[in-house]
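Visitor: Dropping a prediction and its sequence here:
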Amino acid sequence: MTDNLSAILYKKQDLRLEQRPIPTPKDDEVLLKIHSVGICGSDVHYWADGQVADFVVKAPMVLGHESSGVVESVGKKVTHLKPGDRVAIEPGVPCRTCKFCKNGRYNLCADVVFCATPPWNGNLCRYYTHAADFCYKLPDNMTLEEGALLEPLSVGVHACRRAGVTLGSKVLVTGAGPIGLVSMMAARALGATKVIMIDLVKSRLEVAKQLGADHVVHVTKTTSKEEAAAKILDALGEQPDKVIECSGAQASIRIALEVTESAGVIALVGHGEHDINISIADAACREVEVRGVFRYVNEYPLSLAMVASGKVDVKKLITHRFKLEDTLEAYETARTGAGGAIKVVINCVKQ
């Protein structure tokens, strides 16, 4: 056991495959033989731009945070996992002692160690150590690929929970990328009666329809917020009471504010420009709530249950598979969307 091939980002557009030492787990950690790692939009931005928002790559960093693996060994304090267990890896490990952690909002912990977020290494490699209590054992009817996709699904579940999606909700999802799609699937699993999606790309909307969206609406860069709202109302038959905004685009946020039902909720998932010009007077008068969404918190168990029960089929999101040795090609596919790429997954097991 000496091969720990790792995908290391040195700087903008400088991604290298190199060997690194196999780490030793601490008392409360497990050593994992990584199996599947999905490529997230943030991974692509780190590679292409060298940063995501205020997180800047200043030193070599192993990429990857949507992952699953098999337990190779355990620290002496770990009792709930054993070698051979297949697990999904929740990539953010908080301090556990600050007020946010103690209040159950550990995703807001200022000292969270999050995979592949500078300065912390990710797990696009053969072997990786992680806090045992943030590893979730997979049931026999779930694959390791499905385990890796619990990460983006947890984002969608958290977004829906922040928006208050429940039985009978009428949900609009803006943006039909991977996070928009898992948000739509999560909304359906949580009981939403109607789910409608909008996007600029027709092919993505076709996928959304196949995955369970009741209605889809194609908009263009020249579509006004009033025109978009009219299309949504025509398709849905009524105003949505919950909106999951996954694009981060100013135009989409304006559409959300225009179309949301009075007393409804808009959950902002997509992170776009820092400064966005929107008018909130009408929304304020109608008591429309706008809520932020950051990663997820206590969502992995529910996401796992959704997949294990068959309520959500994340396998349908996977369009491309690559070996670890072909990481550069995998990232280019994810960046360009070549071949209709939605979710690109890398297999890290030595072939």
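Guide: Everything's here; your move.

Visitor: switch to C-alpha atoms for all contacts and neighbour counts from now on
Guide: Noted.

Visitor: can you tell me which helix in this protein is longest?
Guide: For the chain, the helix with the greatest residue count under DSSP state H is helix 150-163.

Visitor: Leu257 versus the most centrally placed residue in the chain, what's the distance?
Guide: Nearest to the geometric centre of the chain sits Pro152, at 2.7 Å (Cα atoms, centre = their mean). Here the criterion is Cα to Cα, to the nearest Å. By it, Pro152 lies 25 Å from Leu257.

Visitor: next up, a second structure to put side by side with the first:
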Amino acid sequence: MKAGRYYGPGDIRIDNIPDPVPKPGQVKVKVTQALCGSDLHAYLTNAPVYATNEPHELTGETRPVTLGHEFAGTIVDVGPGVDTIKWAPGMNVVIEPIFSCMKEDCLPCSNGTRNICPQIAPIGMSGWGGGLAEYITVDLQYVHVLPKGVSLEVGACIEPLSVAYHAVKRSGFTPGQTVLIIGAGPIGLFLLKVIRSIDPSSIVIVSEPATIRREFALEHGAARVINPATEQVPIAVKNTVGPGVHLAFDAAGVQASLDACVDSLRLRGTYVNVAVWEAKSTLDVNLILGKELNFTGSLSYDRVHEEVIKLVAEGKITGIEKLITSKIALDDVVKDGFECLLNEKEKHG
């Protein structure tokens, strides 16, 4: 089969590799894949969770590994011992890619927060196959059935939607609170959709330099959009909501977004970092002290896929398919996927 494999930063190749064979307790899935901002980080730099030339602690794999952790697909085969009624070939499924050490003495794994295990490792980054391939075999504990009426394309978006859902839960958002989202890429737009599923009328402001992403934000429920290239975000926010926002989500992960979030928060507001940073930041701690701000991070998710799938199936989160700007063949994933998303942000949401 064909697979998009990661050899190192800037080096992703389409290789022909053997089809995977399902082991006991596994299913074989024909893949529908979505490209993620985290994969773009791998394309640009050495992100810590991606495989290296040293064997990974959990998977034992080294580069090259198959990329892709946001994906859905159709079961085409099952391994020995798998219940073929519950997991029948032809079923559409979503893969929850996060796994961790699951050791008894690991506090995060033992208390239900495996997403912050020191050894967190996603499928499609650290090994065990990935979504940028024609097929993958996956342990059943990471597989969720897609309800009828939910397409595979939408299913491929469940993983980033889960990232946003977890971040909103971490924020403590309640109906009526005002919100700033900086960065209207996939995660920023999914943050907006999750918030709108909870409260259709809260004031949500989105800051984003790319025109098409600002347009998407307005279409999907933003009360106001800001172009940070032409407006000062904190001033625009306070002109809209007076004392500042209750919550600020940083989905951009740069110094300017951090500063804008902190300056835009009202007293005792909450900053939530959702972005993966490529560089170190500086922080005015006295400003946090003086405003008594809450400051937190949100990393991936931990077993919320079922909740998110239910929200989508029940129609509480809608319009996801409208955020899919193009479909490309696996052979073209580097040129028309990675390079296009990096260089043509004005064309893609």
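Guide: Right, received. Where do you want to start? These numbers were taken from a predicted model, which means no experiment stands behind them.

Visitor: Map Ile318 of the first structure across to the second structure for me.
Guide: Using TM-score structural alignment, the partner of Ile318 of the first structure in the second structure is Ile324.

Visitor: contacting residues for the closest residue to that match other than its chain neighbours?
Guide: In this structure, Ile324 of the second structure finds its nearest non-sequential neighbour in Gly349, 7.5 Å apart by Cα to Cα, 6 or more residues apart in numbering. By Cα atoms under 8 Å, 6 or more residues apart in numbering, Gly349 of the second structure lies in contact with 184-186, 212-213, 216, 323-325.

Visitor: wait, which of those residues is closest to Glu292 of the second structure?
Guide: Ala184 (27.1 Å; Cα to Cα).

Visitor: Trace that closest one over to the first structure, please.
Guide: Aligned partner of Ala184 of the second structure by TM-score structural alignment: Ala176.

Visitor: and that match, what is it in contact with?
Guide: Contacts of Ala176 of the first structure (Cα under 8 Å, 6+ apart): 197-199, 204-205, 208, 246.

Visitor: Helix, strand or coil: sort out it for me.
Guide: Classification of Ala176 of the first structure using DSSP: H, G, I helix; E, B strand; the rest coil returns coil.

Visitor: Can you list which of the contacts of Ala176 of the first structure are found in strands?
Guide: In strands, judged by DSSP state E, the following of these are found: 197-199.

Visitor: how about JSON lines for those, with neighbour count and distance to His274 of the first structure added?
Guide: Below are those laid out as JSON lines (neighbours: other Cα atoms under 10 Å; distance: Cα to Cα, whole Å):
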{"residue": "Met197", "neighbour count": "26", "distance to His274 of the first structure": "24"}
{"residue": "Ile198", "neighbour count": "25", "distance to His274 of the first structure": "23"}
{"residue": "Asp199", "neighbour count": "22", "distance to His274 of the first structure": "21"}
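
Visitor: mind listing the strands for the stretch 51-200 of the first structure?
Guide: For the stretch 51-200 of the first structure, the strands defined by DSSP state E, counting those that start in this stretch occupy 51-52, 55-56, 61-62, 66-74, 86-89, 92-93, 113-114, 127-131, 135-137, 170-174, 194-199.

Visitor: could you dump those strands to JSON lines with distance to Ile276 of the first structure?
Guide: As requested, the strands of the stretch 51-200 of the first structure are arranged in JSON lines below (distance: least, Cα to Cα, whole Å):
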{"stretch": "strand 51-52", "distance to Ile276 of the first structure": "17"}
{"stretch": "strand 55-56", "distance to Ile276 of the first structure": "20"}
{"stretch": "strand 61-62", "distance to Ile276 of the first structure": "31"}
{"stretch": "strand 66-74", "distance to Ile276 of the first structure": "29"}
{"stretch": "strand 86-89", "distance to Ile276 of the first structure": "34"}
{"stretch": "strand 92-93", "distance to Ile276 of the first structure": "28"}
{"stretch": "strand 113-114", "distance to Ile276 of the first structure": "27"}
{"stretch": "strand 127-131", "distance to Ile276 of the first structure": "37"}
{"stretch": "strand 135-137", "distance to Ile276 of the first structure": "37"}
{"stretch": "strand 170-174", "distance to Ile276 of the first structure": "16"}
{"stretch": "strand 194-199", "distance to Ile276 of the first structure": "19"}
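
Visitor: So for Asn277 of the first structure, which of those sits nearest?
Guide: strand 170-174 (17.7 Å).

Visitor: Measure how the closest one sits relative to helix 150-163, angle-wise.
Guide: 130 degrees (axes from the mean of the first three to the mean of the last three Cα atoms, to 10 degrees).
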